[in-house]
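Trainee: can't give you the sequence, but here's the structure:
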């Protein structure tokens, strides 16, 4: 149970980052100051809160303006019995290329700690991974990895997808996706299932439905155990995620959205 917020963002990562061949995305979907809040439930239990937040101002990396984007996951209520979780993932996303220059994660799950930074050299196809001690100050190790061209991270891929045109996708269409996370390159299939009108906490929304192919593991049930509903509008925000587990299912439902670029 203590891994629930992490599952949420892993799902977003597997769902995102498609169509990397597009070199000059036109972003009219998000902007500085956007904030999306979700509630994670298992059956009738509300287990965690999750938040995706874009900083209100531009940040400079490699002499270029970037979005600083943070995602947070925190257990609450009954879930804390299994161990408290207070996780933070983040990215510095180039405002022009919509590619990451820096990814970081600060994981606090019970007594477990993980602090990591990944510096991306998109031009030369390299990623430098720095792992830190529990104090998040002392460098523990550093290793460089080769990348197969432009690539996204756990957080940035979701925002990159939001810049793409989804209107012409047909049910059953398969999109191959690539991303770099936890020192590995991911190649995942994304299936477009169609559209649906959905009632949410932020109103009735017309949505696209996607199912990412999840690598075999002991947590999820079936080859395509996850469905993601994303709004069929200029904002393209996720409003619901359902993940079928071997026992029951998890639901991630949006509870509010602030600072959207398009009203």
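Mentor: Happy to help now that I have it. It should be emphasised that the depicted structure is a prediction, and the values quoted were computed from it without experimental measurement.
Trainee: alpha carbons only for contacts and neighbour counts from here, please
Mentor: Noted.
Trainee: going on from the lengthiest helix in the chain, what's the next piece of helix or strand?
Mentor: What stands out as the longest helix in the chain, according to DSSP state H, is helix 4-15. Using DSSP states H and E, the next helix or strand after helix 4-15 towards the C-terminus is strand 35-42.
Trainee: alright, now check it against this:
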């Protein structure tokens, strides 16, 4: 059950828009529903903001996944993932993963030193520490996801990337398929979305280490509109429910029942 909820390649997951300085609008909030075997069990909220960290301005990317109240009595989940980014280089400064799933606890912090080309990992729960080499453009999965939002991916292609997860650098292979129309509960029209299948062997953003199929919208925002993930004891589905924050595109102006 624990593997059903940890936050999944959302956003490769979760996706994409172009502002003056960033490939997405700062202040954007994305709300996703998470269902397991057809039962709505959780929701995830993904946000961006400008914050201060150790006296410097940073771009903060955050994902929080929580189970619905009725499901807390069965298996309570409250997962938080955060990436703090240098707004000038768009490289990560610090990546934090704080997972609470049933009795399982995992609180990890990774600091990046690009001058030394080293990352410093510390497990806040058991005290484990580790340092390892990084590349000049190494990114954690969340900052990588947002970095990718400026790229228009083509159908029927295979792309190779390298990302940081679990104190290691991993290969991520992304296979793109055809564009399909996805029905979202908050919008009248179906959303044209590029189908893609990532291959990876590391923890993602919504669900851990499950085989996933993703659909990313083909508009300028390139948002993750829908995802299906095979997990132990069934299948998880992640669907975009709301887009909030700045902007005057259809995501903001054409919501259902939007007065």
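Mentor: Yes, it's here. Quick caveat, the model's predicted, so the values are computed rather than measured.
Trainee: And the longest helix of the first structure, what does it pack against?
Mentor: Identification of packing neighbours for helix 4-15 of the first structure by 3 or more C-alpha pairs under 8 Å, 6 or more residues apart in numbering; DSSP states H and E yields strand 45-54, strand 64-75, helix 156-161, strand 203-212.
Trainee: got the buried residues for the last one?
Mentor: Spelled out, that is strand 203-212 of the first structure. Using 16 or more other C-alpha atoms under 10 Å as the test for burial, strand 203-212 of the first structure gives 205, 206, 207, 208, 209, 210, 211, 212.
Trainee: Let me see the ranges of the helices in the second structure.
Mentor: All helices of the second structure, identified by DSSP H, fall at 11-14, 69-75, 141-147, 250-253.
Trainee: Pick the most buried one from these.
Mentor: With neighbours defined as mean count of other C-alpha atoms under 10 Å, the helices of the second structure peak in mean count at helix 11-14, which reaches a mean of 29.
Trainee: ok, and what's touching that one?
Mentor: Residues from elsewhere that reach helix 11-14 of the second structure, judged by C-alpha atoms under 8 Å, 6 or more residues apart in numbering: 142, 144, 145, 146, 148, 205, 214, 216, 223, 224, 225.
Trainee: Of all the helices and strands packed on helix 4-15 of the first structure, which one is nearest residue 171 of the first structure?
Mentor: The minimum distance between residue 171 of the first structure and those falls on strand 203-212, with 9.2 Å, by C-alpha to C-alpha.
Trainee: next one: the closest one to chain centre, how far?
Mentor: Its chain's C-alpha centre and that of strand 203-212 of the first structure lie 16 Å apart, by C-alpha atoms, centre = their mean, to the nearest Å.
Trainee: what do you get for stretch 94-107 of the second structure?
Mentor: 15 Å.
Trainee: Grab the nearest non-local neighbour of the equivalent of residue 97 of the second structure over in the first structure.
Mentor: Aligning on TM-score structural alignment places residue 97 of the second structure opposite residue 105 in the first structure. Once flanking residues are discounted, residue 105 of the first structure sits nearest to residue 89: 4.3 Å by C-alpha to C-alpha, 6 or more residues apart in numbering.
Trainee: What is the neighbour count of the closest residue to residue 128 of the second structure other than its chain neighbours?
Mentor: Nearest non-adjacent residue to residue 128 of the second structure, counting by C-alpha to C-alpha, 6+ apart: residue 122, 5.7 Å away. Neighbourhood size, residue 122 of the second structure [other C-alpha atoms under 10 Å]: 18.
Trainee: check contacts around residue 122 of the second structure.
Mentor: Applying C-alpha under 8 Å, 6+ apart to residue 122 of the second structure gives the contacts 108, 109, 110, 128, 129, 130.
Trainee: Return the distance of the last one relative to residue 106 of the second structure.
Mentor: To tie it back to what came earlier, the one meant is residue 130 of the second structure. Shown here: residue 130 of the second structure relative to residue 106 of the second structure, a distance of 16 Å by C-alpha to C-alpha, to the nearest Å.
Trainee: ok, the contacts of residue 122 of the second structure vs residue 152 of the second structure, which is closest?
Mentor: Among the contacts of residue 122 of the second structure, residue 110 lies closest to residue 152 of the second structure (C-alpha to C-alpha), at 29.6 Å.
Trainee: all strands of the stretch 151-259 of the second structure, in order?
Mentor: 158-165, 168-182, 191-199, 212-217, 224-231, 234-244 (DSSP state E, counting those that start in this stretch).
Trainee: Nearest to residue 42 of the second structure, out of the ones you listed?
Mentor: Per C-alpha to C-alpha, nearest to residue 42 of the second structure of the strands of the stretch 151-259 of the second structure: strand 234-244, 9.4 Å.
Trainee: what about that closest one, how far off from the first structure?
Mentor: Once the two are superposed, strand 234-244 of the second structure sits an average of 1.1 Å from its aligned residues in the first structure (mean C-alpha distance after the TM-score superposition for the first structure).
Trainee: Other residues contacting that strand?
Mentor: Against strand 234-244 of the second structure from outside (C-alpha under 8 Å, 6+ apart): 4, 28-38, 184-186, 207, 224-230, 251-252.
Trainee: ditto for stretch 216-227 of the second structure
Mentor: Residues contacting stretch 216-227 of the second structure (C-alpha under 8 Å, 6+ apart): 10-18, 24, 149, 182, 184, 191-196, 212-215, 237-240.
Trainee: Identify the residue range in the first structure corresponding to that stretch.
Mentor: Using TM-score structural alignment, stretch 216-227 of the second structure lines up with residues 230-241 of the first structure.
Trainee: again with stretch 75-82 of the second structure
Mentor: Stretch 75-82 of the second structure maps onto residues 83-90 of the first structure, going by TM-score structural alignment.
Trainee: So what touches the matching stretch?
Mentor: Residues outside stretch 83-90 of the first structure that contact it (C-alpha under 8 Å, 6+ apart): 2-3, 5-6, 68-76, 103-110, 155.
Trainee: Show me what counts as buried in that stretch.
Mentor: 83, 84, 85, 86, 87, 88, 89, 90.
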